[in-house]
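>>> Fold the following.
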Amino acid sequence: MTDESGCVRLPVEAVHDLAFRVLRHAGMSEPHARAIADVVTAGQRDDCQSHGLYRLLIITHTLRQGTVSGTATPVVHDRTPAVVAVDACSAFSPLAFEVGSRHLAEKARTVGIAALAINNCYHFSALWPEIETLTAQGLAAMAMTPSHAWVTPFGGGTRPTFGTNPMAFGWPRPDRFPYVFDFATSAAARGEIELHRRAGRPIPPGWGVDHAGHPTTDPDAVINGGSMLTFGGHKGSALSTMIELLAGPLIGDLTSLDSLERDGGAGGTPFHGELVIAFSPALLGLGDTQGDTQRAERLFDAIVDQGARLPSQRRFAARERSLKEGVPIPLDLYHEVKALLD
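Next comes the predicted model:
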């Protein structure tokens, strides 16, 4: 059954079951299939269409290329009291994060601040599910990762050099949704441009340029031979460079240029590393946890009381609707995903 918007609505559990079955059918081990199903279900539940079930099309395509492992067991390296590294062994990142985040949270609660380096992973997901894993444990957290070189640098750049290079931050809030932002340092996520292309809709000005460097609203021109742009001009370009360095050479992993070169035109998921940092407010503060929490809440109240919106409020509202009314899935996408079981 479809609703008035042309979407199929399924319970969250049914969405997860569909994703899990597709991934198992594609040859993934049960732990990987479950971890990835968790992530894409969360994206669909929160109406993050570019990071929901749509990602199954890309994941299964990458699996067919034969470069990504659907069965590798992540290897944990406990380096110092404040640093843990996980080798994903050329598999997708969700299971590596799931394993590594347990060590990361324990270290942060013990020493105050800790870092998780995930190496040799294929990363496709949004970062907010990872951040929310840590805020649910009372920790503040940051995450960042490069991707493929799709974005041209600001100030005369003519060639794709950066990835979309997302970064995310989360702050725990007692008895309510956390404060979370998650955004690409490109003007838009790659998946958003792809969704516009699939729907035959132009992209907004400022998202990309064509092969000659001319501004364009044609998503095909950006994806096929063109380049994406950073947000905020030189500021987004500088942040993108920082992420390339911190989540690349700093942790012994690839840049977005390296990742795209390694892909060799196959159109697969980016291959690189990820850096996650967790902070314990209890240990980094001066012992007045209640006062610190009140000061943070006063800040959030000052934002919303004047009519401004906190990041992720739209997503959290979509989550609550999905839990009550079912998860909306565009009919065409639903049939495409179901076809992956054939």
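>>> For the rest of this, base every contact and every neighbour count on C-alpha atoms.
Will do.
>>> By residue count, what's the longest helix in this protein?
Across the chain, the helix with the greatest residue count (assigned by DSSP state H) is helix 93-111.
>>> And for the helix or strand that comes right after that helix, what's in contact with it?
In the C-terminal direction, the helix or strand that comes right after helix 93-111 (DSSP states H and E) is strand 113-122. Taking C-alpha atoms under 8 Å, 6 or more residues apart in numbering as the criterion, the residues outside strand 113-122 that touch it are 68, 81-93, 96-97, 100-101, 104-105, 107-108, 251-253, 269-280, 284.
>>> Double-check that Arg321 belongs to a helix.
Yes: counting by DSSP: H, G, I helix; E, B strand; the rest coil, one finds Arg321 located in a helix.
>>> For it, the count of nearby residues, please.
The burial count assigned to Arg321 is 16, neighbours taken as other C-alpha atoms under 10 Å.
>>> Can you name every helix or strand that the longest helix of the chain contacts?
Judged by 3 or more C-alpha pairs under 8 Å, 6 or more residues apart in numbering; DSSP states H and E, the packing partners of helix 93-111 are helix 30-45, strand 83-92, strand 113-122, helix 128-135, strand 271-279.
>>> Also this sequence, please, to line up against the first:
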Amino acid sequence: MSETVLLSLEEARSLSLTVLQHNGFSPAHAEAITRSVVAAQRDECHSHGLYRLIGCVETARNGGMDTQALPLLHDQAPGVVRIDAQRGCSLLAFETGLPMLIDKARRQGLAAMAINRCFHFSALWPEVEAISSQGLIGIAMTPTHPFVAPAGGTRPLLGTNPLAFSWPRPGGTPYTFDFATSEVARGEIELHRRAGESIPSHWAMDAQGEPTTDPTAALSGAMRTFGGHKGSALSTMIELLAGPLIGDVLGHETAPANIEGTGKPLHGELVIALCPQAFLGSDADYHLRHADTLFDNILEQGARLPSQRRFEARERTRRYGMSLPKALVDELNTLTN
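Next up is the predicted model:
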């Protein structure tokens, strides 16, 4: 078993801020990124936790984003907020536009926020939970670089294209899901490679289009969509809604930043907020409580709700701190030198 290191939430936060600020990120960007990766690590979402700082710093060093960019907020239409990230990380852009998005949704029932020209690397659930924490329903989606073959294909074309949803629950944790439309998040394959572990053969294909259990071969080949043609269709929907609809690029028109400076890592994100009170008026509380009967019936069957394990992990971290591979902490510390 690999050696581990125990960090408190404050230690994890301090490490993240130090890594980012040492590598040229403005205080505002460093804080926004840290809030996301520490939240993921706190909830034991390892593929989107502190590990993501490595790729974030590498992208910045290769000129793939502007670490000092100030997002530009546009009141695009009565129900639309537009944020030009100006080649910066999506997280600060999201936080910049969130108050206007919430205000529009409360006044009109629903509103959308388009984030353009952003570098996006993070989990989506912290964003939709920021919306549900305000009593609204949150939906978010974004395309990624072309790592995934469409159902029936063998070559990368689609992104892992995650979709997230969060429903507020009075007096309880929200009902939240956040999943890639690929069989697994690409970060999971990368973590298996780092650990020297094989992957299930249905996750990906090698460069010859054959199923593989080798994570290195998978990363140079093509990932699969979940559920065959169903995941492929959902992935295509996300490409369209968070690409052409908001005036941004498709996933296959992007590429990771590289040392040669030829990468094109920027793309778009679409965030939607819906207000139960605007839809239902004084009946909103009743119908939100009614919705809980669905969740109760799921649990009564012995099934679990999405994010249930994440909320349990959050409590463990609060009590005992977070356990990380020592090799990862050592690598992060080298980024501060």
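>>> Now do the longest helix of structure 1 against strand 271-279, angle only.
Inter-element angle recorded for helix 93-111 of structure 1 and strand 271-279: 30 degrees (by axes from the mean of the first three to the mean of the last three C-alpha atoms, to 10 degrees).
>>> Identify the residue range in structure 2 corresponding to helix 93-111 of structure 1.
Mapped onto structure 2 using TM-score structural alignment, helix 93-111 of structure 1 covers residues 90-108.
>>> post-alignment, the matching stretch versus structure 1, mean distance?
Mean deviation of stretch 90-108 of structure 2 from its aligned counterpart in structure 1 after superposition (mean C-alpha distance after the TM-score superposition for structure 1): 0.6 Å.
>>> Please name the spatially closest residue to the most centrally placed residue in structure 1 (chain neighbours excluded).
The C-alpha lying nearest the average C-alpha coordinate of structure 1 belongs to Ala126 (C-alpha atoms, centre = their mean; 1.5 Å). Once its chain neighbours are removed from consideration, Ala126 of structure 1 has its nearest residue in His51; the separation is 6.4 Å (C-alpha to C-alpha, 6 or more residues apart in numbering).
>>> quick one: what's aligned to that neighbour in structure 2?
When structure 2 is aligned by TM-score structural alignment, the residue opposite His51 of structure 1 is His48.
>>> residues in structure 1 aligned with stretch 287-301 of structure 2?
For stretch 287-301 of structure 2, the aligned range in structure 1 is residues 292-306, judged by TM-score structural alignment.
>>> Return the distance of the matching stretch from the chain's centre.
Centre-to-centre, stretch 292-306 of structure 1 and its host chain are 27 Å apart (C-alpha atoms, centre = their mean, to the nearest Å).
>>> for the helix or strand where Asn297 of structure 2 lies, which positions count as buried?
Under the assignment given by DSSP H and E, the secondary-structure element containing Asn297 of structure 2 is helix 284-300. Going by neighbour count (16 or more other C-alpha atoms under 10 Å), the buried part of helix 284-300 of structure 2 is Leu288, Asp292.
>>> Quick one: average offset of that helix versus structure 1, please.
After superposition, helix 284-300 of structure 2 averages 0.9 Å from its match (mean C-alpha distance after the TM-score superposition for structure 1).
>>> which part of structure 1 lines up with stretch 163-173 of structure 2?
Using TM-score structural alignment, stretch 163-173 of structure 2 lines up with residues 167-177 of structure 1.
>>> can you tell me the distance between the two ends of that stretch?
19 Å (C-alpha to C-alpha, to the nearest Å).
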